[in-house]
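Asker: Sequence unavailable; structure follows:
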């Protein structure tokens, strides 16, 4: 008795990563590309940076597309979803992608007593509302069995002065992700949270990267004895999206090197 081997090729995996023109999003895109994943990245103001990331991904032999997106403006999400739909059809002859990484955002550092309503709304709209409604609009474009990774922060667990509004929005993402995991479970879609600790990027004006005294202070509080580099977080994100992590869902994974254990 003979058997005929299947000639069907594995489907090309595609990830959408918001805010991937720099920092953690860029690192995530490159780590995924190195492991055979094509990417759609978004940017807000860094068009030239986004073009560089696309070129870097293409140099790794993968396809990449950059689209502009303001994650703080929910009214734009329906139009953005149509751009994604068109990009999938034009570049991959596909209707759906496999991975969504909600990464884009920014922070403020303001004492509780000094935080304005506008600053608070910016944090909620960018992080919590943006993650909620962007994911909602993209759900038809995420394949069954896909994976969603939402970005929170170590500041939702430990506290430092000046981050109340930012951390409150990120704490909301932790809760939201559990509800996403429950409601999307019947489609086989896993949803998890990646919560970085201090990373040497331009976040917060580059303080962790550029202020040596602050960097040393944070490193002294960290079990692994240093602050993170972007590739530490990008590698973790890729690991949570690929390989044998499919049975993990509804979980918050903190990547802080053991800060304030």
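Answerer: Looks like it came in fine. Remember, predicted model here, so these are calculated numbers, not experimental data.
Asker: For the rest of this, base every contact and every neighbour count on C-alpha atoms.
Answerer: Noted.
Asker: the strands in the stretch 51-200 of the chain, which residues?
Answerer: Counting by DSSP state E, counting those that start in this stretch, the stretch 51-200 of the chain forms strands over residues 64-68, 97-102, 142-151, 190-196, given from the N-terminal end onward.
Asker: residue contacts, the residue most central in space within the chain?
Answerer: For the chain, the residue nearest the mean C-alpha position is residue 103 (2.8 Å; C-alpha atoms, centre = their mean). Under the criterion of C-alpha atoms under 8 Å, 6 or more residues apart in numbering, the contact list for residue 103 reads 17-20, 24-25, 150-151.
Asker: what do you get for residue 76?
Answerer: By C-alpha under 8 Å, 6+ apart, residue 76 lies in contact with 69-70.
Asker: How about residue 88?
Answerer: 94-97.
Asker: Which of these sits closest to residue 116?
Answerer: Here the nearest of the contacts of residue 88 to residue 116, counting by C-alpha to C-alpha, is residue 97; it sits at 38.3 Å.
Asker: So the closest one is in contact with residue 12, correct?
Answerer: No - the pair residue 97 and residue 12 does not pass the contact test of C-alpha atoms under 8 Å, sitting 9.3 Å apart.
Asker: who has more neighbours, the two?
Answerer: Under the neighbour definition other C-alpha atoms under 10 Å, residue 97 and residue 12 were set side by side, and residue 97 has more, 27 against 12.
Asker: quick one: contacts for that one?
Answerer: 13-16, 88, 141-143, 146.
Asker: so where does residue 24 fall, helix or strand?
Answerer: Using DSSP states H and E, the element containing residue 24 is helix 23-34.
Asker: ditto for residue 41
Answerer: Of the helices and strands defined by DSSP H and E, residue 41 is found in strand 38-43.
Asker: can you list the residues that contact that strand?
Answerer: By C-alpha under 8 Å, 6+ apart, the list of residues contacting strand 38-43 reads 12-21, 29, 32-33, 50, 62-70.
Asker: Out of those, which end up buried?
Answerer: Buried subset of these (neighbour count, 16 or more other C-alpha atoms under 10 Å): 13-21, 29, 32-33, 50, 62-70.
Asker: Show me what the helix holding residue 24 is in contact with.
Answerer: Taking contacts as C-alpha under 8 Å, 6+ apart, the residues outside helix 23-34 that touch it are 17-20, 38-39, 41, 53, 56-57, 60-62, 103-104, 201-202, 230-231, 233-235, 237-238.
Asker: Check it against this one:
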């Protein structure tokens, strides 16, 4: 019997997360997505997934607030039972996040803590809580960034946290191997369209000029790679970091 696959996609209402959710739905995966505050966008994404013939539910989640995780997984467990008819999901996509542009000399402790809580502490402990709901043989995909490899002015706090996620993912791959769970990193470069990063014609021109393929990144440059990593074709990919930049700063 073929069991229907389900993905939990954090920050799945817009931008990269939305494209990931829709790309997975196109591959026949049902979606449980989270949103921070924009219910309207989340509902649009859920509707788009349902039009593809897949089941979808959106739940609110602040990934920076670890104290909310127990309640979130109670809600998720209830939705898994009532909407999807199961008590487990198969894929965890840690995508939720925001950006920060501030020089090292001007980054405040509050800004640093926000980046840590969203991009590192939140991911670490949300994953920890998720593991009891994740099927053996499942997949974890953590969304990192090109700035964990290449340095740019003004993104030190963000880049530090994404670099830590690259390391964390290797430990997940090692420690969860006994359960048949793989863990990989997808590291996009500058992605324009629906995200939180600054978007101006000047920035787009700079990114395109430093990218081998000669254009900026778009959300649909990411979702297909994540859906590949959740497929049987990627069953032997584990502990890896896949950069999606079109060849930026080679």
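Answerer: Yep, it's here. Note that this is a predicted model, so its numbers are computed, not measured.
Asker: one step back: what is the aligned counterpart of the residue nearest to the centre of the first structure in the second structure?
Answerer: For residue 103 of the first structure, the aligned position in the second structure is occupied by residue 95, per TM-score structural alignment.
Asker: And residue 82 of the first structure, by the same measure?
Answerer: Across the alignment, which pairs residues by TM-score structural alignment, residue 82 of the first structure is matched by residue 74 of the second structure.
Asker: Same list, the strands of the stretch 51-200 of the first structure, but as CSV with distance to residue 160 of the first structure please.
Answerer: Compiled in CSV, the strands of the stretch 51-200 of the first structure are given as follows (distance: least, C-alpha to C-alpha, whole Å):
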stretch, distance to residue 160 of the first structure
strand 64-68, 32
strand 97-102, 24
strand 142-151, 19
strand 190-196, 14
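Asker: just to revisit the earlier point, adding distance to residue 214 of the first structure, write the contacts of residue 88 of the first structure out as JSON lines.
Answerer: Listed next are the contacts of residue 88 of the first structure as JSON lines, based on distance: C-alpha to C-alpha, whole Å:
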{"residue": "94", "distance to residue 214 of the first structure": "47"}
{"residue": "95", "distance to residue 214 of the first structure": "46"}
{"residue": "96", "distance to residue 214 of the first structure": "43"}
{"residue": "97", "distance to residue 214 of the first structure": "40"}
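Asker: Need the buried ones from those residues selected in ChimeraX.
Answerer: Buried residues within the contacts of residue 88 of the first structure, by 16+ other C-alpha under 10 Å, are selected in ChimeraX with:
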select :95,96,97
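Asker: which one among the contacts of residue 88 of the first structure gets closest to residue 261 of the first structure?
Answerer: Lowest distance from residue 261 of the first structure to the contacts of residue 88 of the first structure (C-alpha to C-alpha) belongs to residue 97, with 37.0 Å.
Asker: what separates the closest one from residue 203 of the first structure, distance-wise?
Answerer: In this structure, residue 97 of the first structure and residue 203 of the first structure are separated by 29 Å, where distance is defined by C-alpha to C-alpha, to the nearest Å.
Asker: Give me the neighbour count for the equivalent of residue 174 of the first structure over in the second structure.
Answerer: The alignment partner of residue 174 of the first structure in the second structure, by TM-score structural alignment, is residue 166. Other residues within reach of residue 166 of the second structure by the criterion other C-alpha under 10 Å amount to 23.
Asker: Need the nearest residue in space to residue 166 of the second structure, chain neighbours excluded.
Answerer: If you skip the residues right next to it in sequence, residue 166 of the second structure has residue 185 as its closest partner in space, 6.4 Å away by C-alpha to C-alpha, 6 or more residues apart in numbering.
Asker: thinking the one you found is in contact with residue 168, fair?
Answerer: No - with contact defined as C-alpha under 8 Å, residue 185 of the second structure and residue 168 do not form a contacting pair (9.6 Å).
Asker: quick revisit: the contacts of residue 97 of the first structure: which two are farthest apart?
Answerer: Across the contacts of residue 97 of the first structure, no pair lies farther apart than 88 and 146, at 15.5 Å, counting by C-alpha to C-alpha.
Asker: residues contacting the corresponding residue of the first structure for residue 142 of the second structure?
Answerer: Matched by TM-score structural alignment, residue 142 of the second structure corresponds to residue 150 in the first structure. Taking C-alpha under 8 Å, 6+ apart, we find residue 150 of the first structure in contact with 101-103, 131, 173, 177, 191-194.
Asker: Keep only those residues that stay in contact in the second structure.
Answerer: Listed in the original numbering, the contacts of residue 150 of the first structure still in contact in the second structure are 101-103, 173, 177, 191-194 (both residues aligned by TM-score structural alignment, their matches' C-alpha atoms under 8 Å).
Asker: ok and the lengthiest helix in the first structure relative to strand 142-151, angle-wise?
Answerer: Ranked by number of residues, the top helix in the first structure under DSSP state H is helix 164-184. For helix 164-184 of the first structure and strand 142-151, the angle between their directions (axes from the mean of the first three to the mean of the last three C-alpha atoms, to 10 degrees) works out to 160 degrees.
Asker: re the thing from before, can the contacts of residue 150 of the first structure go into CSV with extra columns for distance to residue 183 of the first structure?
Answerer: Formatted as CSV, the entries for the contacts of residue 150 of the first structure read as follows, by distance: C-alpha to C-alpha, whole Å:
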residue, distance to residue 183 of the first structure
101, 18
102, 18
103, 21
131, 15
173, 15
177, 10
191, 10
192, 13
193, 15
194, 19
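Asker: Looking at those, state which has the most neighbours.
Answerer: Ranked by neighbour count under the definition other C-alpha under 10 Å, the contacts of residue 150 of the first structure are headed by residue 191 with 30 neighbours.
Asker: Good, wrapping up.
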